[in-house]
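Colleague: kindly return the folded structure for what I paste below:
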Amino acid sequence: MNWFYLAATAWLLINVAGGMVRVLRGPTAADRMLSAQLFGTTGVAVLLLLSEAMAIGAVRDVALVLAMLAAVATIAFTQRAWGGGSASEGEES
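Modeller: Modelled structure (predicted):
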């Protein structure tokens, strides 16, 4: 079964290489952010597959942290790109 996990990992890494094309060519910042989200999601999947293939449980914790970081990065991008800044930005002191 380890060969299946490693083959799936290789396939996901090939998909990440395809996503890199979108990062470099993306006409908008949203396209680039979606590609970055692809990297985060695929990174989590790769880490989980490697964790199972090598029977290293600590890699699952790293995958969890990467998933949380990807979610926070997406929220930060959305807030910045679509003007959802803090409420005190428009107020004068």
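Colleague: contacts, neighbours, all on C-alpha from now
Modeller: Noted.
Colleague: what's the residue sitting nearest the centre point of the chain in contact with, if anything?
Modeller: Centroid-nearest residue in the chain: Gly40, 1.4 Å away (criterion: C-alpha atoms, centre = their mean). By C-alpha atoms under 8 Å, 6 or more residues apart in numbering, Gly40 lies in contact with Leu66, Ala67, Ala70.
Colleague: helices or strands up against the strand or helix carrying the first one?
Modeller: What it means is Leu66. Assigned by DSSP states H and E, Leu66 belongs to helix 58-81. Here helix 58-81 touches helix 29-54, going by 3 or more C-alpha pairs under 8 Å, 6 or more residues apart in numbering; DSSP states H and E.
Colleague: Proceed likewise with the subsequent sequence, for comparison:
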Amino acid sequence: MSDLPLLLSVFLLANLFITLVRVVRGPTSADRLLAALLFGTTGVAILLLLAYSNGQSALIDVALIFALLAAITGAAFAQRAWRHKAKETDDGTA
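Modeller: As a prediction, this is how the structure comes out:
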């Protein structure tokens, strides 16, 4: 039964490699950001699975920090995109 979290971790790691392709090829910056957020979320899931299977509580702390950084990244991108959109409408170039 303890092999299941490790197998899931390997599956999620394979998913990360596919996500890297999307980060590199994304046609827009929003696509790249969503792929990067998926990368962060999957990384958190892998860390939690490894913490469960190995009994290392330090990995849970690292996963929480990664989740916090992913939320901050998403909010910063949304604020940047909002400002860019507002600047375009103020200039009349939209």
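Colleague: about what we covered before: how near is the residue nearest to the centre of structure 1 to Trp3 of structure 1?
Modeller: Gly40 of structure 1 sits 23 Å away from Trp3 of structure 1, going by C-alpha to C-alpha, to the nearest Å.
Colleague: give me the mean deviation of stretch 29-45 of structure 2 from structure 1.
Modeller: Compared with structure 1 after fitting, stretch 29-45 of structure 2 deviates on average by 0.4 Å (mean C-alpha distance after the TM-score superposition for structure 1).
Colleague: could you list the buried residues of that stretch?
Modeller: Going by neighbour count (16 or more other C-alpha atoms under 10 Å), the buried part of stretch 29-45 of structure 2 is 32-45.
Colleague: what's the closest of the residues you listed to Arg80 of structure 2?
Modeller: Leu33 (12.2 Å; C-alpha to C-alpha).
Colleague: tell me the contacts of that closest one?
Modeller: Per C-alpha under 8 Å, 6+ apart, neighbours of Leu33 of structure 2: Val23, Gly74, Phe77.
Colleague: wait, doesn't Thr41 of structure 2 sit right on Ala67?
Modeller: Yes: Thr41 of structure 2 lies in contact with Ala67 (C-alpha atoms under 8 Å); the separation is 6.8 Å.
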